[in-house]
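In: Got a sequence here, can you build the structure:
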Amino acid sequence: TLEGDYEAVYETITGTAVDTPDDQCTGDDEANNVYGHGRIDVEDAVDEAPAGKFGSLSGTVTDQHGDPVAGARLVFEGGVVREATTNADGEYAFERIPAGRYRVSATKFLYGDATGTVRVNRNAAAVFDTEMELLETRTVAGQVVDGGGQGWPLDATVSTAAGEAVADTDPLTGEYSLVIPDEGDWPLTVETAYPGYEVVTVDPDDAALIEVPTADGCLAPGFGSTTLDERFETLAAPTGWEVVNNGDDDFPWVFDDPWGYGNMTPGSGGYAEANSDASDIEALTDTDLITAPFDLSAASEPTLSWANFFVDGGIGSEAEVLLSADGGATWEQVWYTNEDLEATVETVDLTEWVDQTAVQLKFHFTDNATWAYWWMVDNVRVGGCEALDGGLVRGHVTDAATGTPIEGARVVDPASGSGAVTDASGMYVLFTDPGDRTLEVSAPGYAAGTAAATVADGAVTGADAELEAES
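Out: From the prediction side, this is the model:
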């Protein structure tokens, strides 16, 4: 046997390797810096290896009723450790396994563990069958809903702590069910598919109605401020906002992720991005993003917050937020950084201007011509975090011919201005006003389409769309 004999393993592999000439990194036909001693020939190496002391091992796992147990995990511990998983008929097999004595353990969720021993003799066929007790079980069923004030059903995953049992909710009703053992402690972890919610743990006895609270940062859809709340889901400059290019390149603030970096902030979907890394090495990237005027005196809280990702790495870029209460005639800095702040939620106290009725904010980025990295901004909010009037629309955008999900499709409600961007599974979630809505759906390489939805206040409505590929 070659086990433990590393020199013999080396000689077997190199001795059967196929010489492969390649002189681009020096060397010769027999040994070079591209293929070493040649390409490994697995079949010849196995044929060359000594037979050693091996046998075969197989068996069947059944429950106490004689029914096969599929998916049972068996671990054989002896001179070596081998693992196997039973097939649909409860069977497993090793055609070749080192001879010797093995301790065996068999495990599967909802079954009692089984143990035993087996001896594998050289050139002989060993059999190890075992029985696992199917445990008494209980079904846990319930509903997962928003606990922040909207009360709508949530798309979420409910699972046991180690993931032995997992159930996804119906995204339109929030309903779920899963099976766990009747005995023992089996706390359930609940994690939503929507941003802005906490991960909660509940006891199965309290899982009929699971209300998930919103997390800090006000990132959950349907929550925000009526004073200023911008999530950049239309993938364009928001209405009334202004983008100014102070640099000598063509890279001011953008909103459609033209370089495919993806939203690195704690937010999701669309975002605003000032990117020096995408610019020319010697060019100056310097740009302003200026909000439309808003009435700060009407805000429930005089606080600015946003989902943030700024990375510089000490190269030389700077980011700052400035405030103007006189139509942009003068600006005062309220926030600044030249140090990395990655995936943070930034907050600024605006109490000093609480009586102002026409306030503007300027997000200014400059790389000082150092060819640095980028600043990403999402979920710009002034005021408190309130449950807004409206409902959720969710669905999938797919290719009409193939059914393939379309990632990066834009879904916009032109009546309200609300928008969303589909993820890798083609899914989108959009918060908009109640009533009959016609959503506009578009994606590069596809003809534009629509999706109809009747949106109810505090509810979730489904609306899928299929797009025809352009010829």
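In: C-alpha only now, for contacts and for neighbours.
Out: OK.
In: any idea what sits nearest T12, other than its immediate chain neighbours?
Out: For T12, ignoring the flanking residues on the chain, the nearest one in space by C-alpha to C-alpha, 6 or more residues apart in numbering is A45 at 6.0 Å.
In: pretty sure that neighbour is in a helix, no?
Out: Yes - secondary structure of A45 (DSSP: H, G, I helix; E, B strand; the rest coil): part of a helix.
In: show me what contacts it?
Out: By C-alpha atoms under 8 Å, 6 or more residues apart in numbering, A45 lies in contact with T12, I13, T16, A17.
In: From those, pick the one nearest E211.
Out: I13 (59.9 Å; C-alpha to C-alpha).
In: contacting residues around the closest one?
Out: For I13, the contact set (C-alpha under 8 Å, 6+ apart) comprises I40, D41, V42, A45.
In: Next, the second sequence, to be compared with the first:
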Amino acid sequence: MLRRLDEAGATYESHWITNAVHVTGGSQDLALELAGEREVEGIYPTVSYELPEVEPAPSDLPAPAAVEWGVADINADDVWAEYGVAGEGIVVGSIDTGAQFDHPALVGAYRGNNGDGTFDHDYNWFDAAGVSPDEPVDLEGHGSHVTGTMVGDDGGDNQIGVAPGARWISANGCCPTDEALISSGEWMLAPTRTDGSDPDPAMRPHVINNSWGTTSPSDDPFMEDVSLAWAAAGQFGVWANGNIGPGCETSGSPGSRIINYSVGNYDAAHEINPTSSRGTGQDGETKPNISAPGTAVRSSVPGNGYASYSGTSMASPHVAGAIALLWASSPQLVGDVETTTSLLDGTATDNPDDQCGGTDEDNNVFGEGRLDALALLDAAPRGPVGVVEGTVTDAATGEPLAGVEVEVAGPVERMLSTDGQGAYQALVSAGDYSLTASRFGWLEQSADVTVPEDGTATQDFALEPAQTATVSGTVTDGSGAGFPLYAQVSVAGQSLATFTDPLDGGYALEVPVGEEVRLEAVVQYPGYEVVEQDVLVEADTVVDLSPTVLPDSCTAPGYTASDSVVLAESFDAGVLPDGWEIEDNLDNGQVWAVDEDGGGTGNLTGGEGAFAYVNSDAYGPDGEQDTSLVSPVMDLSGLENPSVSFAQAYIPLGDIADLDVSTDGGESWTTVSTWTTPQEGVEVRVPLPMAQGEADVRLRWHYHEAVWAFFWQVDDSVVGSRSCDPTGDGGYVVGSVSASADGSAVSGAAVTSLDVPEDRGTSRDTPARSRPGPRARRE
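Out: Okay, the predicted model is just below:
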């Protein structure tokens, strides 16, 4: 292909880090010809990327301390004091907008600083943007801010960096084009002189910060081969996870990719920033991987100044700096990306958040938790090192056991987990260790080992299954109907689960004796609460569970809703109804409206006719919205269990959609619900317990933090109360559907009552414990 480009006289640059050629001079005929070649996967236009938008912090922030809040929050200053390292010997690179190399807080750590007042920019600066080929420059400020958070220190009151002993180099590849980013990634693997000559991999940085990515949710594999090349060369790439929150599944690429280590943004109160992108990422991967300070982070900006910004761009360099501290303290880990990742994950401070799924220990808001540099170094091997490894099996069957926790206690502390083959391995300081292997359902086992210098200590475990007792009972309706329920009964936090028999609601679980567990019952029919009960298992135990219906939705079969309505608004008149108000908090005229068009989208709520909406997309890239739709004052003093229901369509893109309630006529407000995921054609019902018995109630649909986002639509709003009562005698008809030819189960078959056709069900695959077949309720 290159020969054909030469023959055609095309201008191009061939990249060695990725199998791509950037053609800047060629004809359409040449492009069509090359597209037909077998070795050409595709021809793509050059794409321009946008630098992630950061939020300037308020101007009335308190005067800075010598050590910035984020540096102290991750305990980096404690690392300096306790370990006597600040990143010495480690080089951090940044693909960003560049950096002001002679900024008072950056000049001392610049690798091109000769220490005598002169500078050598060869191998230390790559001008991907073509704006300053001879020396580093930052025309936008983002890169200088990021670099300051990694290494900044002016020797006085501006200790802004996590690893001020490390050195930095920079490429301004973000974000003219994708080609500039690829070229920067290539340069980071083998830096060159400023004229592009004499690439030298020995001058590559140890850590590469990437505070950039797509500005919309994406799993695009862009630069995946670059990331793999970095890792193969022992370089740790750190990525911002994106500023597209608070919705779930908003991670931006490349941070969303499984192979890339991405960072979320929390504030000084350890609350996640609303704009911080959430997971999942590629193929359901938990994202971000970890979180770090990213809100109101003060750092260096061009002009020898300082400013406070917010974004995952500010969080990511905290992690890059922490890795520099780790590798300076433990030279054995330099280039060991896998072990470093394990240490970062294992020493993060857990921050439970179930908003977007995951566990308390690893979720799609905070990832593994909050970065802790001191804990990171405490767990790291230092001095002479060796390997501890082994395999854990079931003593009764000999089969490998996955998910066994192996606690390593000795010169360093580690918590490991066995993989799918039952194996575990870790690099640790040489010395004597106590190992403990444990997993729910098996007896804990311990052993002592000595890890030799530059050697391996192997310790296998064969865990005996624990003695069990039977926990059994029934799951029945607890709201008056009383019939047995088909439900999954599980031990919370464990893989132990079963399903009830739908005919009688019965279940049984074998649970280890001596364990205090939490049983959880999830009814497989719609409209029921999840019920939990704590049980201390000392012998066979009977535990009956009675889930109750969800009164607000009242969708459980066999129940009917009765409503008392105080306010019902369809918006069908196409104008703002009497008593309703629209607030313009930015005083820019970009507010809620009522009509049938919705700014070009039409009614997507599931309702008909006119509706209320605010369309951020229609205001374009220069628009910004902070606006509220406010209801009239309502007297709810005579209602029990008041709630509001409405149809909505909401597509998030970095904006926030809140439903607020006031019980004093609008003087003060409390947020009762925030939507973070797409809601198109969805009817929602929100309980208003704080409004019960109140006579001056107002509701507010508050749409804010919207900058060229999408929209929020609301229709058919009803405020009142609802009771959910059994309809009378009846129960579930349960059976199975099988093929007459061979008796095999048939899934997806409709089963309908001949007498009452609306009573019908559909067969579906069910666990062996229950009886596969349709479910329908006959009144």
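In: just to revisit the earlier point, which of the contacts of A45 of the first structure fall in helices?
Out: With DSSP state H as the criterion, helices contain T12, I13, T16 from among the contacts of A45 of the first structure.
In: The first one: what's it in contact with?
Out: Residues touching T12 of the first structure, when contacts are defined by C-alpha under 8 Å, 6+ apart, comprise A45, E48, A49.
In: Need the counterpart of T340 of the second structure in the first structure.
Out: Using TM-score structural alignment, T340 of the second structure lacks an equivalent in the first structure.
In: distance of T340 of the second structure from V92 of the second structure?
Out: Computed as C-alpha to C-alpha, to the nearest Å, the T340 of the second structure to V92 of the second structure distance reads 15 Å.
In: ok, the closest residue to Q488 of the second structure other than its chain neighbours - how many residues close by?
Out: Distances taken as C-alpha to C-alpha, 6+ apart place F499 nearest to Q488 of the second structure, at 4.4 Å, with adjacent residues excluded. Burial measure for F499 of the second structure: 26 neighbouring residues, criterion other C-alpha atoms under 10 Å.
In: Translate F499 of the second structure into the numbering of the first structure.
Out: By TM-score structural alignment, F499 of the second structure lines up with T169.
In: all helices for the stretch 51-200 of the first structure, in order.
Out: Taking DSSP state H, counting those that start in this stretch to define them, one finds no helices in the stretch 51-200 of the first structure.
In: Please apply the same query to the stretch 1-150 of the second structure.
Out: 2-7, 28-35, 69-73, 76-83, 142-151.
In: Figure out which of those is closest to Y619 of the second structure.
Out: helix 142-151 (26.5 Å).
In: Trace that closest one over to the first structure and give me the residue numbers.
Out: Following TM-score structural alignment, helix 142-151 of the second structure has no partner segment in the first structure.
In: which secondary structure elements does the next helix-or-strand element following that helix contact?
Out: Helices and strands here follow DSSP states H and E; after helix 142-151 of the second structure, the next one along the chain is strand 167-171. Packed against strand 167-171 of the second structure, as judged by 3 or more C-alpha pairs under 8 Å, 6 or more residues apart in numbering; DSSP states H and E, are the following elements: strand 91-95, strand 125-126, helix 142-151.
In: With distance to D448 of the second structure added, can I get these in TSV?
Out: Output for those, formatted as TSV (distance: least, C-alpha to C-alpha, whole Å):
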stretch	distance to D448 of the second structure
strand 91-95	38
strand 125-126	51
helix 142-151	40
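In: W669 of the second structure is nearest to which of those?
Out: For those, the distance to W669 of the second structure is smallest for helix 142-151, at 36.1 Å, taking C-alpha to C-alpha.
In: Kindly calculate the angle that the closest one makes with strand 167-171.
Out: Helix 142-151 of the second structure runs at 160 degrees relative to strand 167-171, counting by axes from the mean of the first three to the mean of the last three C-alpha atoms, to 10 degrees.
In: Surely the match of F499 of the second structure touches G142?
Out: No - T169 of the first structure is not in contact with G142 according to C-alpha atoms under 8 Å; the separation is 9.2 Å.
In: any shared contact partners between the two?
Out: With C-alpha under 8 Å, 6+ apart, T169 of the first structure and G142 have common neighbours E175, Y176, S177.
In: Kindly reformat those as JSON lines containing distance to P98 of the first structure.
Out: Listed next are the shared contacts of T169 and G142 of the first structure as JSON lines, based on distance: C-alpha to C-alpha, whole Å:
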{"residue": "E175", "distance to P98 of the first structure": "50"}
{"residue": "Y176", "distance to P98 of the first structure": "46"}
{"residue": "S177", "distance to P98 of the first structure": "44"}
